[in-house]
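**Q** need a structure here:
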Amino acid sequence: MSKKWLYGFFGILLFVVGVLIPQGKALAFHDVPSKYETEIRYLIDRGIVKGVPGGDFAPDQIVTREQAATMVGRALGLDGDRRNTVFYGVDSNSYASGYIQSAYEKGIITGYTDGTFRPKKQMTRGEMAYLISKAFSLSDQSPVHYDDLQSSGSQYEAINKVTTAGISNGYSDGTYKPTHSITRTEFSLLVARGLNANFRVSQDNNPLEERVVTAGILNARSGPSTSHSIIGKLSRGTTIEVYSEQGDWLKFSYGSLEGYVHKDYTAPKTSGSRTIAIDAGHGDGDGGAQGNGVLEKEINLKVAKRVQDYLENSGIDVVMTRSDDTFVELGDRVTYAVNHNADTFVSIHSNSFSNPNVSGVETFYSSSALSQRASDSKRLATFIQNRLVKAMQSNDRGVKDVPYKVIDDTPLPSALVELGFVTNDSDASKLGSSYWRDRAAKAIYQGIIDYYNWKG
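**A** Prediction:
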């Protein structure tokens, strides 16, 4: 027997069986993603996830069907003793045979119509949904929609169950991608969420609550203690979305930043008594910019009305300068807002340029007014810009001081938002999409809330 064969055998054995990792040694794997350190350490400490040859975690390695069965079997405490199975090609020589047979007997897994299990085949996100929903006996369903999935059939039901339970969710473009393979990191997260409800995410990324940062600068960490690494910083007045509590720590998200903050440095979000004017630019005969099959006045109005819904649902009064396809003179928009006791003014627009390669989000304010109003306007514009860039996944063109009439003539703190360029293919595709319009609206709403919380 050659040494090369022995080394290969023991390398496979290390991956399959793993070494017993003492409590607290989870970080021996140097390649565990810091963002998911808590969930993966939870599995490692329980012997559910083990390393690959060489001692790495291998976060991006694709999971096979036998590896998935083994991880779920360990998580559920199934009998993993090697033995013959009901499937052709999976006998007692297979390291995963015990877990595969046990999972079959429990009704957790099934094979193919030809009597095989295909253990080396890569696990897909759709197959994962079947496995996880059965492994953790999920039954609840809710109104769930993914753009690439028909809302019926057994696969949809399985994906619906794991989504409703907060174990899995889709991508930022509104798809689920059921035929895509799944990595060790992704599958580990699903198992951790199945075992521990504290790790679960809310359906459609809707938070359990919103809280406001009260510290001057608050460290965001990769896990629920000060021993975890700092992954970002949040300023006073920032509104975060909270998904779960672990002791004194909150699992949160803010744009693309996800992590943990200490609860003592946050406070429940309150809207207070506020009235904001939302101005959908252009209207009627003034269509505004157009290109790539989209028209500015229509984009502006659709986004503005969704902003209105978000704000009113949070208890803020909204004054709309127009709610349908009509035209209002610029000066009259300002007068209408002031006469209806608005304390803030936000105008929504879409951009254009002669060069179709120009793209991105930008937000304007005017400083040619009283210093406090100018300072507040800049803050408002900055909060909205920060939220929009992240939500739209767009080029950040910045916050700019330009005396556009509709924000220059008003005595109110005000900002003018340019959602993107209708003359750019990528921007126009988003601006014409109901999904991306809603993301833009929610981002503007969150930016306004950030401003109000900062304002106090």
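**Q** going forward, measure contacts between C-alpha atoms and count neighbours the same way
**A** Will do.
**Q** quick check, Gly232 in contact with Arg221.
**A** Yes: the pair Gly232 / Arg221 is scored as a contact, 7.1 Å apart, by C-alpha atoms under 8 Å.
**Q** these two - which one has more neighbours?
**A** Comparing Gly232 with Arg221 by other C-alpha atoms under 10 Å, the one with more neighbours is Arg221, at 24 against 14.
**Q** distance of Phe383 from Lys430?
**A** Applying C-alpha to C-alpha, to the nearest Å, the value for Phe383 to Lys430 is 21 Å.
**Q** and for comparison, fold this next one:
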Amino acid sequence: MDPSFGAGLAQAPEEPFTDVTSPGQWFYEDVRNMYTDDYITGFRDATFRPNVDVTREETVTFFGRVLDLDGTKRPVSFSDVEEGFYSSGYIASAVEEGIIVGMTEERFAPKREIIRGDAALILKRAFDIPDTDEEYFSDVEEEYYAGAVNAIASAGIAEGYPDGTFRQEQSLTRAELVRILSVAKNMNN
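**A** Predicted structure coming up:
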């Protein structure tokens, strides 16, 4: 008998990921719910790796699943995204929907870690979050994503850090991405 999967194919493990097992983890419920709804996946070793920085292609794939975008692999206008990439369909769909743009006209940089400011911009576009005149964070000023950061804060999706900062240039982790997607999805239901 397999200690993780039981005695037969009908039994699934109690916890889908070996590193997301405690209700005391701030991301526990979000990860479990998004996994149960088939929006997110983990790795072949049965881990989710919540504290690992998320890439641009992973981010768009997670968004694509939540938004029910067409994920069918296909050619993309970016030279660094091959048709066979698991993310190519979601990237193509997100471009078509006006949710994302590349680093340049020709490059998307799919393997590059996404920063928190860019994730805020994608989130604002994806869920059509209204603008605000309020400024919520001491470190967000005139960057291209400043309006998006303040909009998602105004909508109650992101809180930032206890010191009053958002740290928009910092990479986003997989757990943070799942949290903001989960909150935004639940607000739109």
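**Q** and stretch 56-73 of structure 2, which stretch of structure 1?
**A** Taken onto structure 1 by TM-score structural alignment, stretch 56-73 of structure 2 occupies residues 65-82 there.
**Q** in which helix or strand does Leu250 of structure 1 reside?
**A** Assessed by DSSP states H and E, Leu250 of structure 1 sits inside strand 249-254.
**Q** can you check Ser172 of structure 1 too?
**A** Per DSSP H and E: nothing holds Ser172 of structure 1, as it lies in no helix or strand.
**Q** strands of the stretch 101-250 of structure 1, residue ranges please.
**A** Along the stretch 101-250 of structure 1, the segments classed as strands by DSSP state E, counting those that start in this stretch run 209-213, 217-221, 230-235, 239-246, 249-254.
**Q** in the longest one, what counts as buried?
**A** The neighbour-count criterion (16 or more other C-alpha atoms under 10 Å) identifies 239-245 as the buried residues of strand 239-246 of structure 1.
**Q** out of the residues you listed, which is nearest to Ala192 of structure 1?
**A** Ser244 (14.3 Å; C-alpha to C-alpha).
**Q** how about Ser133 of structure 1, what's its match in structure 2?
**A** In structure 2, Ser133 of structure 1 lands on Lys124 (TM-score structural alignment).
**Q** neighbours of the nearest residue to its match once chain neighbours are set aside, just the number please.
**A** Distance criterion C-alpha to C-alpha, 6 or more residues apart in numbering; nearest residue to Lys124 of structure 2, sequence neighbours excluded, is Ala148 at 5.8 Å. For Ala148 of structure 2, the neighbour count with other C-alpha under 10 Å is 24.
**Q** structure 1: which residue goes with Ala148 of structure 2?
**A** Match for Ala148 of structure 2 (TM-score structural alignment): Ala158.
**Q** how near is its match to Asp140 of structure 1?
**A** For Ala158 of structure 1, the distance to Asp140 of structure 1 - C-alpha to C-alpha - is 10 Å.
**Q** longest helix in structure 2, by number of residues?
**A** In structure 2, with assignment by DSSP state H, the single longest helix is helix 174-188.
**Q** quick check: Gly42 of structure 2 touching Phe17?
**A** Yes: proximity of Gly42 of structure 2 to Phe17 meets the contact threshold set by C-alpha under 8 Å, at 7.3 Å.
**Q** contacting residues around Arg118 of structure 1?
**A** The contact partners of Arg118 of structure 1, taken as C-alpha atoms under 8 Å, 6 or more residues apart in numbering, are 65, 89, 111.
**Q** most neighbours among the residues you listed, which one?
**A** For the contacts of Arg118 of structure 1, neighbours tallied by other C-alpha under 10 Å; top is Arg65, 21 neighbours.
**Q** burial of Arg397 of structure 1, as a residue count?
**A** 15.
**Q** counterpart of it in structure 2?
**A** So, by TM-score structural alignment, Arg397 of structure 1 is left unmatched.
**Q** just confirm Arg397 of structure 1 is within a strand.
**A** Yes: counting by DSSP: H, G, I helix; E, B strand; the rest coil, Arg397 of structure 1 is part of a strand.
**Q** so how far is Asp408 of structure 1 from it?
**A** For Arg397 of structure 1, the distance to Asp408 of structure 1 - C-alpha to C-alpha - is 20 Å.
**Q** how about Ala103 of structure 1?
**A** Taken as C-alpha to C-alpha, the span from Ala103 of structure 1 to Asp408 of structure 1 is 67 Å.
**Q** which of the two has more residues huddled nearby?
**A** Ala103 (24 against 20).
**Q** my guess is that one contacts Ile109. True?
**A** Yes: counting by C-alpha under 8 Å, Ala103 of structure 1 does reach Ile109; the two are 5.7 Å apart.
**Q** name the residues contacting each of the two.
**A** Common neighbours of Ala103 of structure 1 and Ile109 (C-alpha under 8 Å, 6+ apart) do not exist.
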